[in-house]
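Engineer: okay, here's the prediction I keep looking at, along with the sequence it came from:
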Amino acid sequence: MSAHFVVARDGSVTQLAPCNVQTWHAGKSSWRGRSNVNSFAVGIEIANPGPLHKVASGGWSNDRDPDEEVAAGADVERVVTKEHGDAYWLGYTPEQIATVTDLCRALRDAYPTIGFIAPHWEIAPGRKVDTNPRFPLSRLRNSIFGVFAGIDRVAEGDIKDVQRRLKELGYHQVGEIDGIYGKATRGALLAFQADNHVSTTGIIDDATLKALRAAKPRAVSPARLISAEAAVADRPAVRTSVAAGRVVKASLLGSGILGSLSESGVLEKIEGASDIGRRVGAVVADWWPLVQPWWPLALIAAGGLLIWYLRAIRRAEVTAYERGEISP
C-alpha cells in the first residue's frame, strides 16, 4: 500500500510516509482540472472492505478478498448512488471517523494551504469507489474548514442555504451555490460577519445563523453607484452591445437615405453614370413598389427593438456592478 496514513477499524493510525514525499494511492486522477493528484495531496486510507455481497455463511464478502469475510450482523447496509453503484457497504466505525477528523485537522494546522478534502471516487470517478457512500464526507469537510460550530447535523444542503442567503443579502463573492465551504464562501461569510457585528471567525455558529436570518441586504457602495457606467465600459458584453447599436443606427440611417434617393429620382440619374448605379437602380426598382407603403415602420420597429435589447444588456451589466455581483 502506498499512502501517507492508514486508519484501522479500531481508530489507530499508522504513518507510512512523510507528508512531503509523494505516494501513489490515487493512481490516474484529477481534481478541478489538475491531473496527478498524488503530486499535491496527502493520502489517507481508511480500512473498509468496499462493496459487499452475501455469502453462504450468512456473512458478507467482496470480490477482491473473498477470504476476508464480514460477519453476519455487522453494520452492513445497501446504498445506491450514481458514483458508487448499487451495493452493500460496511459502515465506518466511530473511532475511524474521530481519528480521520483529528488527522485532517492536524494536517490543516500543519499545512494551511490545504483547501479541500476529496475521496478517491471524486478524483478517479468510475475507477475507485472509496470512501464508500456511508462515510460522512460533508460533515468531515465542514468540521475541518470551520463551518457550523456547535451544530450537530451538517449536510451539503445546509451550506447551500447559507450560500444562497449570503447572495440574497448582496454578498455575491460567495460564488456558486455548490454546498462546498471553500475560499469564496468563507470570504463572503467573513464580510457578512464584519458588516453585522458578529465575531469574524468564518464559523457558521448560532449567532451567525441568527444574524443571517435577520439581516437586510447590504447597502451598495456609493463609489459603485457613481462610477458604474465607466467601470463596465470595457466589459465584453457592453462593448459588443455598444458597437452593435452603432451598426443598427447606421443601417437605419442608410436605409432612410436609400429610400429618399429612390423617391427623388437620384438613383435613376446614377444609373446613367456607372454600371454599379444601373444595378442598384434595377434592384430598387423591382422591390421598392412592394415595400414602399410599410417598410419605414417595420425597419424602425425592428431597429428600435434591437437597440432596446442592446441597451438592456448594458443596463444589466451596470446593475450587476452596482450590486457588487461583478467587477470591472
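Structural biologist: Received the coordinates, thanks.
Engineer: switch to C-alpha atoms for all contacts and neighbour counts from now on
Structural biologist: Fine.
Engineer: now for the helix or strand hosting residue 304, which elements pack on it?
Structural biologist: Using DSSP states H and E, residue 304 maps to helix 295-323. Secondary-structure packing of helix 295-323 (3 or more C-alpha pairs under 8 Å, 6 or more residues apart in numbering; DSSP states H and E): helix 222-231, helix 236-264.
Engineer: would TSV of those with distance to residue 53 and mean neighbour count be doable?
Structural biologist: What follows is these, written out as TSV (distance: least, C-alpha to C-alpha, whole Å; neighbours: other C-alpha atoms under 10 Å):
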stretch	distance to residue 53	mean neighbour count
helix 222-231	61	14
helix 236-264	56	15
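Engineer: reformat those as JSON lines; add distance to residue 79.
Structural biologist: JSON lines is the format used below for the helices and strands packed on helix 295-323 (distance: least, C-alpha to C-alpha, whole Å):
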{"stretch": "helix 222-231", "distance to residue 79": "51"}
{"stretch": "helix 236-264", "distance to residue 79": "47"}
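Engineer: put this next to the first one:
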Amino acid sequence: MSVDVLKAASFEPDFQGAEVCPSPNFGERRNGCTPDALILHYTGMETGQSAQDWLCASESEVSSHYLVHEDGRIVQMVREADRAWHAGRGTWQGRDDVNSWSIGIEIANAGHPMGLPEFPEAQIEAVLRLGRDICRRHGIPPKRVLAHSDIAPGRKVDPGERFPWKRLAEAGLGHFVATVSVSGGRVLGPEDDGPAVEALQRLLKRYGYNIDVSGVYDEKTQTVVREFQRHFRPLEVSGLADATTCIILRELLYN
C-alpha cells in the first residue's frame, strides 16, 4: 500500500470524541503483543499543530496513537491495535520493543529547550479523560502508566518535572505516593559503592528501570535516579539518592 493511500486511509477512533488524522508511520504489534502500558510524552515542538504535521508526515518516521493539543483537543493518528512509532529505544521490567506493548500519548508542549511551559488546564483534563479510558479498556494498572523518561533514561526527559503526575494519580491515572521529606541520613551519589548502592539499584530494577546491579554509583545509576525523581520527586531532580528519594521508591514498590 502506498504512503498516499495510507495517509488517506481513515478509521473509527478508539476514544469517543477524538478527531482522526491518520499517520502512515505504524506497523503490526510484534510477537503477539497487546497493549499493557501507557507511555506519556511531550512533543517538544513550538505548537501542537506543528507536532501533528510532523507525526503524520511519512518522512518523520515517528508517530503516536494520540496527540492532546494545548486546548484539550484529542487527535488519534494510529489505531490502538497497531504499533505506533512513539517510544524508540527503551526498556521496562526487562522488556524492550516498547512500541509493541504500549500505547503512546503525545502532549503538546514545547519542552525543556523552550523552558518547559506549564501544561494548560484543558489539556490535563483531556489527558485524564483519554488516559483513564485507555487504561480501563485495556486493563492497564496504575504502575504501567509511564513517562518516556522512565523507559529511556538518559535519552529522554519527557514529559518532564512540571507534568502533574500527582494530580493524575489522585484522579485515577498512574502511580504516585505523597512525598514525606526526611532530613539527615546518608546521600548516595557518584563515587559511592557498596551494599547501600547495590540495594538502591535492586529496588530501581525491581520497579522497572533498566539499571545494572553493580554496587557502584556510576553515571548510569545517577541518570536513572534523576529520571525517577523527575517522575516521582519533581522538586529535587538531582540524581542523588537521599533518604526521601529512597523512601518514595520503597513506598511505590509496596503500594
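Structural biologist: The structure has been received and is ready for your questions. Because the structure is predicted, anything quoted here is derived from the model rather than measured.
Engineer: please state their TM-score.
Structural biologist: A TM-score of 0.45 describes the superposed chains when it is computed by TM-score structural alignment, normalised by the length of the second structure; 129 aligned residues with a C-alpha RMSD of 2.9 Å.
Engineer: picking up where we left off before, and the helices and strands packed on helix 295-323 of the first structure: which comes nearest residue 99 of the first structure?
Structural biologist: helix 222-231 (48.4 Å; C-alpha to C-alpha).
Engineer: wait, doesn't residue 228 of the second structure sit right on residue 151?
Structural biologist: No - using C-alpha atoms under 8 Å, residue 228 of the second structure makes no contact with residue 151, being 10.3 Å away.
Engineer: those two: who's more crowded?
Structural biologist: residue 151 (26 against 23; other C-alpha atoms under 10 Å).
Engineer: what about residue 229 of the second structure, which helix or strand?
Structural biologist: Judged by DSSP H and E, residue 229 of the second structure forms part of helix 219-232.
Engineer: whatever helix or strand comes next after that helix: which residues count as buried?
Structural biologist: Later in the chain than helix 219-232 of the second structure, the nearest helix or strand by DSSP H and E is helix 243-254. Neighbour-count burial for helix 243-254 of the second structure flags 243-249, 252 (criterion: 16 or more other C-alpha atoms under 10 Å).
Engineer: ok, these vs residue 75 of the second structure, which is closest?
Structural biologist: Residue 75 of the second structure has its nearest neighbour among the buried residues of helix 243-254 of the second structure in residue 252, at 32.1 Å by C-alpha to C-alpha.
Engineer: residue 142 of the first structure versus residue 104 of the first structure, what's the distance?
Structural biologist: Distance from residue 104 of the first structure to residue 142 of the first structure, counting by C-alpha to C-alpha, to the nearest Å: 11 Å.
Engineer: break down the first structure into its helices, ranges please.
Structural biologist: Secondary structure of the first structure (DSSP state H): helices located at 94-110, 120-123, 137-144, 156-168, 183-195, 206-214, 222-231, 236-264, 266-271, 275-291, 295-323.
Engineer: so the first one versus helix 137-144, what angle?
Structural biologist: To tie it back to what came earlier, the one meant is helix 94-110 of the first structure. 40 degrees (axes from the mean of the first three to the mean of the last three C-alpha atoms, to 10 degrees).
Engineer: from the contact counts, what lies against helix 94-110 of the first structure?
Structural biologist: strand 5-7, helix 137-144.
Engineer: now the ones you listed in CSV, with mean neighbour count and distance to residue 76 of the first structure?
Structural biologist: Output for those, formatted as CSV (neighbours: other C-alpha atoms under 10 Å; distance: least, C-alpha to C-alpha, whole Å):
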stretch, mean neighbour count, distance to residue 76 of the first structure
strand 5-7, 21, 19
helix 137-144, 20, 18
